[in-house]
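Engineer: Fold the stuff below for me.
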Amino acid sequence: MTHHTASAEELEALARHARWLVLSTVADAGAGHIGGPLSQMDLLLALYFNHLRIDPSDPHRDDRDRFVLSKGHTAIGLYTVLALRGYFDPAELATFDHGDSRLQGHPDMRMLPGIDASTGSLGQGLSVAVGMALGARLQQRDFHTWVLLGDGEIEEGMVWEAAYAASRYGLDNVTAIVDRNGLQQYGWPAGASDRFDRRDPWAGKDVGAIFRGFGWDVIDIDGHDHAEIDRALETACGARGSAGRPTVILAETVKGKGVSFTEGTYRWHNGIATADQLAAARAELGQPETVGVAR
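Structural biologist: Presented below is the predicted three-dimensional model:
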């Protein structure tokens, strides 16, 4: 089982295509989330195409790396990446959120190979990932567990209970990635120092210092810079079996990244693009008329 390898140019092209698939799939379904799937897209592509030790043709291999999407409401972003990586035919995206689909609004590990944890209740994913990492140690397995969290959901208390436990047990085989897109679905009006149209969930707080206080190694990156993402993921991979501490990657991102009318606005946490908006997004993302979910 080896890493797939994609260049920065290939990842950028994949990201444009994947963002279009997210927007058009949600529009076709008539429901779904937009802002989070678009902000996390570059992170997911780097993981699945360059760093996770996985085999889409054998998704249940015991020695595979594990991935937990703690912010389960952004599942359409993960489904899109899984489809592009070869876990299932991208045509199946057209069934998203349908009653009999494997692609529900939140990931269900019983239905879709490639999903390692059923998620959706915010704040629980890090606990699941810590359990997987501890289980790997107890069973003397070498797989790495990764978990993607939202900056809003890390307001949940159980996140910090899990952060303490990961450090207490020295779990250097677990890496958390925080998608710091700076916006929640609901929140306080923006202040002068906020990036977007609502207050950052952690405005004025040094999240890196908090994780360091819990005994984690911290890496700060631009979550849309492919070179920075690659270096951070490589560093986290190298920590497994040697660092004696868990790692967190704090990725500064833009909610709704890649499409002008969705970027930096809390109103596109979820939403359905109109035909005119879809046409504009297709042009911005450079996607031909033949690409996308049938409408």
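Engineer: drop to CA atoms for contacts and neighbour counts, all remaining ones
Structural biologist: Fine.
Engineer: Please point out which parts of the strand or helix carrying residue 133 sit buried.
Structural biologist: Using DSSP states H and E, residue 133 maps to helix 125-138. Of the residues in helix 125-138, 125, 126, 127, 128, 129, 130, 131, 132, 133, 134, 136, 137 count as buried by neighbour count, 16 or more other Cα atoms under 10 Å.
Engineer: quick one: contacts of the one helix or strand residue 178 maps to?
Structural biologist: Residue 178 is part of strand 174-180 when elements are defined by DSSP H and E. Strand 174-180 has contacts (Cα atoms under 8 Å, 6 or more residues apart in numbering) with 39-40, 126, 129-130, 133, 144-151, 166, 223, 236, 240, 246-254.
Engineer: Let's compare: structure for the following, please.
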Amino acid sequence: MNTGVTQLLSDPERTFSAQELAALAAYFRVVMFDTLHDRGTGHWGGAASSAELTTSLYFNRMHIRTNDPHWEDRDRLILSKGHASMNLYTILAHRGFFPVEELATFRKLDSRLQGHPCMQKIPGVDMSTGALGHGISVGLGMALAAKLNKRSYWTYVIVGEGCLNEGQSWEAIMSAAKFKPEHFVLMVDYNKVQLDGTEDEIMPLASLSDKLSSFGWNVCPNAYDGNKTEDILASYEWMDKDNVWPKAVIYDTIKGKGISFTEGKSSWHGAVIDDDSYAKGIVELKKDLQNKEAVL
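Structural biologist: Have a look, this model is predicted:
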């Protein structure tokens, strides 16, 4: 592990700055790429696009207790796009929920770290996900539970376009607009690429902001880059500024972020990282990490 990142992770409980979060996300991409190459399986594209979103939540925003994963007042995160599990596993391990060494067991028989996260096996996972579409519904249930039980925790749901292609998502979006639970936030990892094509080829969502607004949501009017931690922290300021619920933030991201030949390519949704691709890609990822550590 690099000295800069090692120092940062020596105290994971503190609140990290934008520059520190950027370095962590760059490091986590290296870990993910290493692991997915070693295992010969998994989803690089969507895991790479959401790295800054999850890093910023777990190392700056969310109130959690790694020694008490089921703490009733913890903030919740549902990674609705569960195929990006390696991103979530990498974050949870480095945040302290389970040993980092366990990442090497990804998708092995009898491993806790299967292709899609399981809340019954993995500390820190708030919901088993993978069947695209049910994340918003479950998140709504958690947010309504907070309202009924007079709890103040936040519920965040990260979705991709695949989730928003499902009818159940829009049923939940309508229901959330009716019941208006507080501290319920939809975070769209809007990389515009899916399993076998672009969003426009599969099912166009434009204008997504207008769609969500017409369904009764408080949609952030600003365009944020979900691969820039400064923008993500700015979006948190918007989340906190009024009491109009539910809220949605659309983050423009890049599928396969960090490697020139995987960025924006549907072919890298779940492709095996072969030795040649690894040798080329890891150089770019480590260079990005080096650049981000240099400004710490």
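Engineer: which residues in structure 1 does stretch 62-76 of structure 2 match up with?
Structural biologist: Mapped onto structure 1 using TM-score structural alignment, stretch 62-76 of structure 2 spans residues 52-66.
Engineer: what does that stretch rub up against?
Structural biologist: Contacts of stretch 52-66 of structure 1 (Cα under 8 Å, 6+ apart): 1-3, 85-87, 113-114, 116, 132, 141-146.
Engineer: Now the terminal residues of it, how far apart.
Structural biologist: 8 Å (Cα to Cα, to the nearest Å).
Engineer: quick one: the longest helix along structure 2 aligns where in structure 1?
Structural biologist: Longest helix in structure 2, counting residues (DSSP state H): helix 18-39. Using TM-score structural alignment, helix 18-39 of structure 2 lines up with residues 8-29 of structure 1.
Engineer: ok, residue 226 of structure 2 to residue 115 of structure 2 distance?
Structural biologist: For residue 226 of structure 2, the distance to residue 115 of structure 2 - Cα to Cα - is 24 Å.
Engineer: Could you check which of the two has the larger neighbour count?
Structural biologist: residue 226 (27 against 19; other Cα atoms under 10 Å).
Engineer: Check the contacts of stretch 52-66 of structure 1 for burial and list the buried ones.
Structural biologist: Buried among these by 16+ other Cα under 10 Å: 85, 87, 113, 114, 116, 132, 142, 143, 144, 145, 146.
Engineer: Show me what the fourth one lines up with in structure 2.
Structural biologist: Right, the one you point to is residue 114 of structure 1. In structure 2, the residue matched to residue 114 of structure 1 (TM-score structural alignment) is residue 124.
Engineer: how many neighbours does the residue lying closest to its match once chain neighbours are set aside have?
Structural biologist: Sequence neighbours aside, residue 69 is the residue nearest to residue 124 of structure 2 in space, at 5.4 Å (criterion: Cα to Cα, 6 or more residues apart in numbering). When neighbours are counted by other Cα under 10 Å, residue 69 of structure 2 registers 15.
Engineer: Residue 161 of structure 2 matches what in structure 1?
Structural biologist: Here residue 161 of structure 2 is matched to residue 151 in structure 1, going by TM-score structural alignment.
Engineer: now do residue 171 of structure 2
Structural biologist: The alignment partner of residue 171 of structure 2 in structure 1, by TM-score structural alignment, is residue 161.
Engineer: Then residue 109 of structure 2?
Structural biologist: Alignment note (TM-score structural alignment): residue 109 of structure 2 maps to residue 99 of structure 1.
Engineer: could you pull out the helices for the stretch 151-295 of structure 1?
Structural biologist: 157-168, 207-213, 226-239, 275-285 (DSSP state H, counting those that start in this stretch).
Engineer: Mind listing residues that contact the first one?
Structural biologist: The one in question is helix 157-168 of structure 1. 123-124, 126-127, 130, 154, 174, 211, 214-216, 245-246.
Engineer: Check stretch 94-102 of structure 1 too.
Structural biologist: The contact list for stretch 94-102 of structure 1, computed with Cα under 8 Å, 6+ apart, reads 25-26, 28-29, 31-32, 76, 103-105, 108, 111-112, 293-294.
Engineer: Would you map the strands across the stretch 1-150 of structure 2?
Structural biologist: For the stretch 1-150 of structure 2, the strands defined by DSSP state E, counting those that start in this stretch cover 76-79.
Engineer: Not counting sequence-adjacent ones, nearest residue to residue 152 of structure 2?
Structural biologist: residue 146 (6.5 Å).
Engineer: Test my guess that the one you found contacts residue 153.
Structural biologist: Yes. Using Cα atoms under 8 Å, residue 146 of structure 2 is in contact with residue 153, at 6.8 Å.
Engineer: Residue 148 of structure 1 sits in which helix or strand?
Structural biologist: strand 145-150.
Engineer: Now that strand on structure 2. Mean distance?
Structural biologist: Here the mean offset of strand 145-150 of structure 1 against structure 2 after fitting is 0.5 Å, by mean Cα distance after the TM-score superposition for structure 1.
Engineer: who does that strand touch, helix- and strand-wise?
Structural biologist: When contacts are defined as 3 or more Cα pairs under 8 Å, 6 or more residues apart in numbering; DSSP states H and E, strand 145-150 of structure 1 packs onto strand 66-69, helix 125-138, strand 174-180.
Engineer: quick check: angle from that strand to helix 226-239?
Structural biologist: Angle of strand 145-150 of structure 1 versus helix 226-239, following axes from the mean of the first three to the mean of the last three Cα atoms, to 10 degrees, is 140 degrees.
Engineer: Give me the angle between strand 145-150 of structure 1 and helix 157-168.
Structural biologist: Put simply, strand 145-150 of structure 1 runs at 150 degrees to helix 157-168, going by the same axes, to 10 degrees.
Engineer: The strand holding residue 178 of structure 1 vs structure 2, mean deviation?
Structural biologist: Compared with structure 2 after the fit, strand 174-180 of structure 1 shows a mean deviation of 0.6 Å (mean Cα distance after the TM-score superposition for structure 1).
Engineer: what range in structure 2 matches that strand?
Structural biologist: Alignment of strand 174-180 of structure 1 against structure 2: residues 184-190, by TM-score structural alignment.
Engineer: try stretch 75-82 of structure 1
Structural biologist: So stretch 75-82 of structure 1 sits over residues 85-92 in structure 2, by TM-score structural alignment.
Engineer: mean deviation (superposed) between that stretch and structure 1, please.
Structural biologist: In the superposition with structure 1, the average deviation recorded for stretch 85-92 of structure 2 is 0.7 Å (mean Cα distance after the TM-score superposition for structure 1).
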